[in-house]
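S.K.: need a structure here:
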Amino acid sequence: MVANVVNDYGVKLPESALMWNLPDFDKHECIHMVHDEATGLRAIIALHSTYLGPAAGGTRFWHYTDPAHAITDALRLSRGMSYKNAMADLPMGGGKAVILAGNDGRKTPEMLAAFGNAVNDMGGRYVTAEDVGMTDADMVALSQKTSFVSGLPTDNANNAGGDPGPFTAQGVYLGVKAAVAEGLKTDDLRGVRIAIQGVGSVGGKLARLLAADGAKLFLADVVHDRVAALAEELGAEHVGLDDIMQVEADVFSPNALGAILDDRSLETLSAKVIAGGANNQLAEARHASVLHTRGITYAPDYVINAGGIISVAREYLGQRDGVHCSVDSVMAEVSKIPARLHEIWAQSRTDNVPAANVADAMAQAKIGRI
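M.R.: Predicted structure coming up:
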């Protein structure tokens, strides 16, 4: 359901209340507002584009202090999925779902069942998978109510499936190395100072890969014990969450939530390279020009972090075709991420246009928007 011009009380709503007048509405094909009173489920499923195929994108379980932020998240993330899937050459459109968690963060089997029914009611236009706050076990629960779900565990180590985090981390790792080569003109990570914001499923694996290459790491995360243990394991420096963007580093790698590159943070950022797995890193589109003007090498987020959706999409499509997708074949696709980034940077240099804008134009062309 979307907002009506007249509400249930016969009161005419202002134009600003209409979904398509929200700042982040981008010709989205469909926005479903889901409410199941019996289970307490409140969710938003946003489909940005099905031009290339069914809209694929994970479900985020998150507590929003303001429900309006959940709508913004769904709109921005679903658009990002359209771009991500297009740039990864996947025959999938872009969609995203957010489940609004309560103050207690409680997630019940009944709530997941209700959400599974909501996904199923969309008849295959939306394919879900895990995202922040969701697990592969949750995907199994959803699969009891719908077949339009991926990221399901597999008992064959050679088959893609389950947690897509390792594939995302591998792609980001390859993208960081490509960005270092582009921005710092070196293929050697030894001694390169990398500040990593967020060391969860993706950031933690990324940190281990970079540490193995000899990078000097600064780590920050909202979970103190997790980041402290990882810093000790890797011989990295544990930095406060509020300080990680002020560290004297060569590379800043955001791997938590988005919108962290804003006027305030960019004013003090010393890194010459930004490459990380977080979605929607730019607080506003205009910040792409700030990075470009300052000569900062930026890896567009939906290009560098595509490893997970490559795994999820190939798993889902393989299930539909009756052919299991192998881990090796997924990794072969993930290995193409650096080449895509270098193509974007080359055009950015040639046209003197921010890398983020170059990537957006490429993606929009692929989904028939320009």
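S.K.: from here on, contacts and neighbour counts on C-alpha atoms
M.R.: Noted.
S.K.: Can you say which helix or strand has residue 289 in it?
M.R.: Assessed by DSSP states H and E, residue 289 sits inside helix 287-293.
S.K.: who touches that helix?
M.R.: 261, 262, 263, 282, 297, 298, 353, 354, 355, 356, 357 (Cα atoms under 8 Å, 6 or more residues apart in numbering).
S.K.: 6 Å instead?
M.R.: 354, 356 (Cα atoms under 6 Å, 6 or more residues apart in numbering).
S.K.: Tell me which residues of that helix come out buried.
M.R.: Under the neighbour-count criterion of 16 or more other Cα atoms under 10 Å, helix 287-293 has 287, 288, 290, 291, 292 buried.
S.K.: Second input sequence below; structure requested for side-by-side comparison:
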Amino acid sequence: MLFEAMEKEGFEQVVFCQDEVSGLKAIIAIHDTTLGPALGGCRMWPYESEEEALIDVLRLAKGMTYKNAAAGLNLGGGKTVIIGDPKQDKSEAMFRALGRYVESLNGRYIIAEDVGTTVQDMDAIHEETDYVTGISESFGASGNPSPMTARGVYVSMKRSAKEVYGNDSLSGKTVAIQGCGNVAYALSELLYQEGAKLIVTDIHQEALERSVRQFSAEAVKPEDIYRVKADIFAPCALGGILNDQTIPQLKVKIVCGSANNQLLETKKHGQLLQEKGILYAPDYIVNSGGVINVADELKCYHPERAMKKIDEIYEQIGKVFEIARDEKIIPALAADHLAEKRIQEMLQVKSTFLAKEHSLLTRRV
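M.R.: From the prediction side, this is the model:
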């Protein structure tokens, strides 16, 4: 069943990692390395089963292939999941054990932080391998990627506003933000500074109150965020939240947020949004600021260079909207086409190169 799933979705490698001493139980999935070594975060989550963890890591790894390709990075897609509760199961020994597994892959996979992991966890991994990004600034790295991810969402939101309203100003616009975590908080600050009105929700009361206090935001219950009247809806928490139940409730013109896999079913729910007159900014392009930032560490981190690259997401989102118009498809599929075209072009280059090499070797023989 596993090999069947790998073959169907084009996966190259899946590594199951366990360490009895630290209690590590993790899965590393490498989807595609056509454009370069796989780069993707490490998620720690209390999965209910090993099968659930495997399904998640495969889905996330493939998503990273598309994200990195669409972002113009010379990197493939991969992901790690650790089975465990990040609030009580973590240890330095666990992450160092994981670091040894990453090191054993000899650079085919580069790890970074994700849901449930931190800069400090990456520092522990760094004790065992150099194939890690998002480590502490004291190492000359970028540290917490959340502000850079938020920056990418912000410029995507501005470009989406230009598409719908004719200009990219967010001043006076009402933005409903689902989630008040690190990325959402940094995004809220940028929006507040431009003069946007914020409506926020979160299951964590402390985080919610912080956003209300800092940005004069209006707080609503989690189940009410879909029904508020706003210009833009920004999902910045869980995936799969755009579905048969929630889309009919939306009273917005744009959906643009940082959460991964927002559409429960890409084609079905992307089409449903379009029929409702709502512009959807594809999530893996919108939230690519974080991976663009940590990828810059591979070239000796330069924050201004990273920021310039992140600001280019503005043009990339515009290109997606243009493809969607020209090909008469939904933006989610247009983003896929953009990523797949880049991968196919590189495969063609590699194929041509190998053919020439083979020809030269044949002549020598």
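S.K.: you'd agree residue 63 of structure 1 is up against residue 101?
M.R.: Yes. Between residue 63 of structure 1 and residue 101 there is a contact at 4.5 Å, judged by Cα atoms under 6 Å.
S.K.: Show me what residue 104 of structure 2 lines up with in structure 1.
M.R.: Using TM-score structural alignment, the partner of residue 104 of structure 2 in structure 1 is residue 121.
S.K.: hey, which helix is longest across structure 1?
M.R.: helix 67-87 (DSSP state H).
S.K.: Packing partners of whichever helix or strand comes after it?
M.R.: Note on helix 67-87 of structure 1: by DSSP H and E, the next helix or strand toward the C-terminus is strand 93-100. Applying 3 or more Cα pairs under 6 Å, 6 or more residues apart in numbering; DSSP states H and E, one finds that strand 93-100 of structure 1 contacts strand 41-49, strand 55-56, strand 59-62, helix 67-87.
S.K.: Give me the mean distance between the very next helix or strand once past strand 93-100 of structure 1 and structure 2.
M.R.: Proceeding N to C from strand 93-100 of structure 1, the next assigned helix or strand is helix 109-120, under DSSP H and E. Overlaying structure 2 shows helix 109-120 of structure 1 at a mean distance of 1.2 Å from the equivalent residues (mean Cα distance after the TM-score superposition for structure 1).
S.K.: relative to strand 41-49, how tilted is helix 109-120 of structure 1?
M.R.: 30 degrees (axes from the mean of the first three to the mean of the last three Cα atoms, to 10 degrees).
S.K.: Run through who's touching helix 109-120 of structure 1.
M.R.: 39, 41, 142, 145, 146.
S.K.: Show the subsequent helix or strand relative to it.
M.R.: Next helix or strand after helix 109-120 of structure 1 toward the C-terminus (DSSP H and E): strand 126-127.
S.K.: what's in contact with that following strand?
M.R.: Residues outside strand 126-127 of structure 1 that contact it (Cα under 6 Å, 6+ apart) are 54, 55, 56, 148, 149.
S.K.: what does the third one align to in structure 2?
M.R.: What that stands for is residue 56 of structure 1. The alignment partner of residue 56 of structure 1 in structure 2, by TM-score structural alignment, is residue 39.
S.K.: Was I right to think its match contacts residue 80?
M.R.: No. With contact defined as Cα under 6 Å, residue 39 of structure 2 does not count as touching residue 80 (9.9 Å).
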